[in-house]
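Visitor: structure for the following, please:
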Amino acid sequence: MRYRSEDIHPVLWTAVDELTGRMMTGQASGKAVMAHHSEWTKEYGGEFLRQMAAPLLLMAAGFAMIAAKLPKPISAIVMLLGILWTVVTLIVKTAGNFRQMSVRELEVLLPELKFEGVGRAYAETVLAVGQASLSEEMRSETLQELKRVMDEHERIESARERLSTGARDRPELLEEVIRLKGKMESAKDAEARALFRESLDVAQTRLDSTEHQAAFGERLEAQAELLRQSVLRVRDTLSLPSVDTSTDGGALRQALASVRSRAEAVEKAVQEVQSW
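Guide: This is a model prediction of the structure:
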């Protein structure tokens, strides 16, 4: 089985691209690089060589014609055709595999991917899907549900990032409230005291807002953890030898229902934050 572009969430493809870049610059472990090269060769090498045989033979024929001192225009045309064919083959082959990945490739790359939390659980579960005996329909359904999980996870992280801005401002606001309260209490002039009181009320309102944001942030963190646990439940279900996933058994469908329910809950939670 090969994962196609539409099977995997872009966040995983991005992580794979980042890892590939680290491999090319020598920043990944040599063991991982060698293992990936070996798996890539097994998966695509034979097919690649078969497709490259004809254009390379044509180029060799061009060299042979030049060595035999045959007419240069004909030799040049043969050489040019061989080169063009080679380039086109390389482009087509690269484009065809650019967003494909075998199960074994993912297994080799997974330990090196910079993932944690829901993202790590997602990658491990995608691998479990590829290793399980599932019908094509069930495999596709499971991968699409998992992609939705990552969509909701990204929404959670985006919302939490916005809320964290308020949390960072809380210490300064608390100092503001304390300072204004002192100013109000020490003011001798009644009008000045009233103005400081008004400023204090505004600062307190801002502080209360950050408290609400912190509560929403905790709620989203809890939702993210539930989402992760639901994804891991799917992974564990796929890994159980006692579950006959080839018949699309109830255990897997129950696990997917749990994931679907959690994704819907996350969507509602994020909408609540956005409407606040």
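Visitor: can we go C-alpha only for contacts and neighbour counts from here?
Guide: Noted.
Visitor: hey, where'd the helices end up in this protein?
Guide: Chain-ordered helices for the chain, with DSSP state H as the definition, fall at 10-24, 30-40, 46-67, 72-97, 103-109, 117-131, 136-186, 190-239, 250-275.
Visitor: reformat the ones you listed as JSON lines; add mean neighbour count.
Guide: Shown next, in JSON lines, are those (neighbours: other Cα atoms under 10 Å):
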{"stretch": "helix 10-24", "mean neighbour count": "16"}
{"stretch": "helix 30-40", "mean neighbour count": "15"}
{"stretch": "helix 46-67", "mean neighbour count": "15"}
{"stretch": "helix 72-97", "mean neighbour count": "15"}
{"stretch": "helix 103-109", "mean neighbour count": "19"}
{"stretch": "helix 117-131", "mean neighbour count": "21"}
{"stretch": "helix 136-186", "mean neighbour count": "17"}
{"stretch": "helix 190-239", "mean neighbour count": "18"}
{"stretch": "helix 250-275", "mean neighbour count": "17"}
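Visitor: also this sequence, please, to line up against the first:
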Amino acid sequence: MTRRSVLLALGGASLLAACGNDTTQWHAGGELPGDSHSGEASADPTPSVIPSVAPPTPGHCPAIPGAGTPRRGGPQYYLPCKDTQIALTVDDGPDPQYTPRMLALLAKHDIRATFCMIGRAAAAHPDLVKQVVAAGHHVANHTYTHPLDLTKQSAAQIRAELHRATDAISTASGGHQPTLFRAPGGAWSSAVLSECGTLGMRPLDWSVDPRDWSRPGVQHIVDTILTRTRPGAIILEHDGGGDRDQTLSALTIALPRLLDAGYTFAQP
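Guide: Below is the predicted model of the structure:
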């Protein structure tokens, strides 16, 4: 069992009980120090087998530890369970090649997502930021430069990463102020959470991670999404940071199947 699996099994409440300890760190995400967003090229065949989707049961929410009830100030791993609701989050953009394709795919299925944007990418592509906002998607702060481990930064560096990203997103979008923050790699610490709170943002994590940034193959991404999604799930995908053809191909398969199974997409 991976460390992230252990943390999720313990649930949000037990994980976040140590928020007041300045030395506590959490590496709950799929990207850890040393990971690279570019990934290695891998075989990318059309999935030969598409797994079935466990449909949501009306009037029933699975017993997920900490689902939708994170300790005050701590990261959110799940939506509050409302029978059929799940969320899609899209990280590391905007990207001129992949963000427009992601927007077109989401528009086709009338899905609203949350785009966790890197500040310097938002500053470089303000028109894309405006398009994301105009389409009804949320834009979250994902730091300015995407350091691999924010918890190893000084308090001043953490503050600069968050503040600069918010300023860049606000300027690019024409005034949109992020209300959500996602730490790169899910690397949380009390200092990161404190600065997040100072800016009036809620910390957002995830519960379904196909590690699409590493380009593991369309089959792997589709399998992970369709077999692990349950009511309340927050799915992690990417539209920036490298070649995202596999991500888009996988979502083209997975999203309509989730909708056909009865899931509805909400925003955290």
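Visitor: where does the TM-score land?
Guide: The TM-score (TM-score structural alignment, normalised by the length of the second structure) is 0.22; 97 aligned residues with a Cα RMSD of 6.1 Å.
Visitor: quick one: which of the helices of the first structure is nearest Arg2 of the first structure?
Guide: Taking Cα to Cα as the criterion, helix 103-109 is the member of the helices of the first structure that comes nearest to Arg2 of the first structure, at 6.3 Å.
Visitor: Arg202 of the second structure - how many residues pack around it?
Guide: Residues contacting Arg202 of the second structure under the criterion other Cα atoms under 10 Å number 22.
Visitor: I'd say it and Ser194 touch.
Guide: No: the pair formed by Arg202 of the second structure and Ser194 falls short of the contact definition of Cα atoms under 8 Å, at 10.4 Å.
Visitor: wait, Gln246 of the second structure sits on Val218?
Guide: Yes: A contact is recorded between Gln246 of the second structure and Val218 when judged using Cα under 8 Å, the distance being 5.3 Å.
Visitor: now for the host helix or strand of Asp223 of the second structure, which elements pack on it?
Guide: Assigned by DSSP states H and E, Asp223 of the second structure belongs to helix 218-228. With contacts defined as 3 or more Cα pairs under 8 Å, 6 or more residues apart in numbering; DSSP states H and E, the secondary structure elements packing on helix 218-228 of the second structure are helix 245-261.
Visitor: moving C-terminal from the helix it packs on, which element do we reach first?
Guide: Sequence-wise, the next helix or strand downstream of helix 245-261 of the second structure (DSSP H and E) is strand 264-265.
Visitor: which elements pack onto that next one?
Guide: Using 3+ Cα pairs under 8 Å, 6+ apart as the test, strand 264-265 of the second structure ends up in contact with strand 85-91.
Visitor: quick one: Gln157 of the second structure from Glu195 of the second structure, how far?
Guide: For Gln157 of the second structure, the distance to Glu195 of the second structure (Cα to Cα, to the nearest Å) stands at 11 Å.
Visitor: tell me which of these two has more neighbours.
Guide: When neighbours are counted by other Cα under 10 Å, Gln157 of the second structure and Glu195 differ, and Glu195 comes out ahead with 19 against 13.
Visitor: list the contacts of that one.
Guide: Contacts for Glu195 of the second structure (Cα atoms under 8 Å, 6 or more residues apart in numbering) come out as Ile158, Arg159, Leu162.
Visitor: can I get these in JSON lines with secondary structure, distance to Pro100 of the second structure and neighbour count?
Guide: Rendered in JSON lines, the data for these read as follows (DSSP: H, G, I helix; E, B strand; the rest coil; distance: Cα to Cα, whole Å; neighbours: other Cα atoms under 10 Å):
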{"residue": "Ile158", "secondary structure": "helix", "distance to Pro100 of the second structure": "30", "neighbour count": "22"}
{"residue": "Arg159", "secondary structure": "helix", "distance to Pro100 of the second structure": "30", "neighbour count": "20"}
{"residue": "Leu162", "secondary structure": "helix", "distance to Pro100 of the second structure": "25", "neighbour count": "26"}
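Visitor: return the member of these nearest to Ser190 of the second structure.
Guide: Within the set of the contacts of Glu195 of the second structure, Ile158 lies nearest Ser190 of the second structure; the separation is 11.3 Å, counting by Cα to Cα.
Visitor: wait, doesn't that closest one sit right on Val192?
Guide: Yes: Ile158 of the second structure is in contact with Val192 according to Cα under 8 Å; the separation is 6.6 Å.
Visitor: could the helices of the first structure go into JSON lines alongside distance to Tyr3 of the first structure?
Guide: Formatted as JSON lines, those follow (distance: least, Cα to Cα, whole Å):
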{"stretch": "helix 10-24", "distance to Tyr3 of the first structure": "11"}
{"stretch": "helix 30-40", "distance to Tyr3 of the first structure": "14"}
{"stretch": "helix 46-67", "distance to Tyr3 of the first structure": "18"}
{"stretch": "helix 72-97", "distance to Tyr3 of the first structure": "10"}
{"stretch": "helix 103-109", "distance to Tyr3 of the first structure": "7"}
{"stretch": "helix 117-131", "distance to Tyr3 of the first structure": "8"}
{"stretch": "helix 136-186", "distance to Tyr3 of the first structure": "10"}
{"stretch": "helix 190-239", "distance to Tyr3 of the first structure": "17"}
{"stretch": "helix 250-275", "distance to Tyr3 of the first structure": "19"}
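Visitor: which strands or helices does the one helix or strand Asp127 of the second structure maps to pack on?
Guide: In this assignment (DSSP H and E), Asp127 of the second structure forms part of helix 126-134. Where contact means 3+ Cα pairs under 8 Å, 6+ apart, helix 126-134 of the second structure is packed against helix 99-108, strand 138-141, helix 155-173.
Visitor: show me which residues of it are buried.
Guide: In terms of neighbour count (16 or more other Cα atoms under 10 Å), helix 126-134 of the second structure has its buried residues at Pro126, Leu128, Val129, Lys130, Val132, Val133.
Visitor: quick one: it to helix 99-108, angle?
Guide: Taking axes from the mean of the first three to the mean of the last three Cα atoms, to 10 degrees, helix 126-134 of the second structure and helix 99-108 form an angle of 10 degrees between their directions.
Visitor: specify the angle between helix 126-134 of the second structure and helix 155-173 in degrees.
Guide: 80 degrees.
Visitor: pretty sure Leu109 of the first structure contacts Ala32?
Guide: Yes: here Leu109 of the first structure reaches Ala32: they are 6.8 Å apart, a contact under Cα under 8 Å.
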